[in-house]
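In: Coordinates only, no sequence provided:
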């Protein structure tokens, strides 16, 4: 059985403090944005091998997105 690691993030350089979620729900959290290359490097440093990457365009609610799937070597 092959095990995969899948993660997704918003793309960017700055963190964003959120006070409203989708639909206007009040929240308090920080969105930590990543650039694709440093995130993939971190995944590789963890001993995983990226096997797929999906870059999503920006939409009206958020900036561009990134999804990375990786697996254990071997």
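Out: Perfect, thanks for sending it. Fair warning: this is a prediction, and the values are worked out from it, not measured in the lab.

In: C-alpha only now, for contacts and for neighbours.
Out: Will do.

In: what about the closest residue in space to residue 6 that isn't next to it in sequence, how many residues close to it?
Out: For residue 6, ignoring the flanking residues on the chain, the nearest one in space by CA to CA, 6 or more residues apart in numbering is residue 69 at 4.4 Å. Applying other CA atoms under 10 Å, we find 18 other residues in the vicinity of residue 69.

In: try this one side by side with the last:
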């Protein structure tokens, strides 16, 4: 048994919400509050949300976390 961790990041658009919602629909759980920061080089707000999922998968660096 392992707990997988992902940090979903995206510009502050509906795409960020869709990515987080997709993770939740696939059994991932929110961890903490979403975070926001201004990317001065691009002039946009960026969002981040940590998510975790308990799985029977064995850890490997080649593991594609988004596919769990």
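Out: Received, thanks. No experiment lies behind these values; they were computed from the predicted model shown.

In: Tell me how the two chains score on TM-score.
Out: Once superposed, chain against chain, the TM-score is 0.56 (TM-score structural alignment, normalised by the length of the second structure); 53 aligned residues with a CA RMSD of 2.4 Å.

In: ok so, going back, for residue 63 of the first structure, see how far away the residue nearest to residue 6 of the first structure is.
Out: 20 Å (CA to CA, to the nearest Å).

In: what helix or strand is the equivalent of the residue nearest to residue 6 of the first structure over in the second structure on?
Out: Matched by TM-score structural alignment, residue 69 of the first structure corresponds to residue 50 in the second structure. Taking DSSP states H and E as the criterion, residue 50 of the second structure maps to strand 44-55.

In: What residues sit buried inside that strand?
Out: Neighbour counts over strand 44-55 of the second structure (16 or more other CA atoms under 10 Å) mark 46-53 as buried.

In: name the helices or strands packed onto the one helix or strand residue 15 of the second structure maps to?
Out: Using DSSP H and E, residue 15 of the second structure sits in helix 14-25. For helix 14-25 of the second structure, the elements it packs on are strand 2-11, strand 44-55, judged by 3 or more CA pairs under 8 Å, 6 or more residues apart in numbering; DSSP states H and E.
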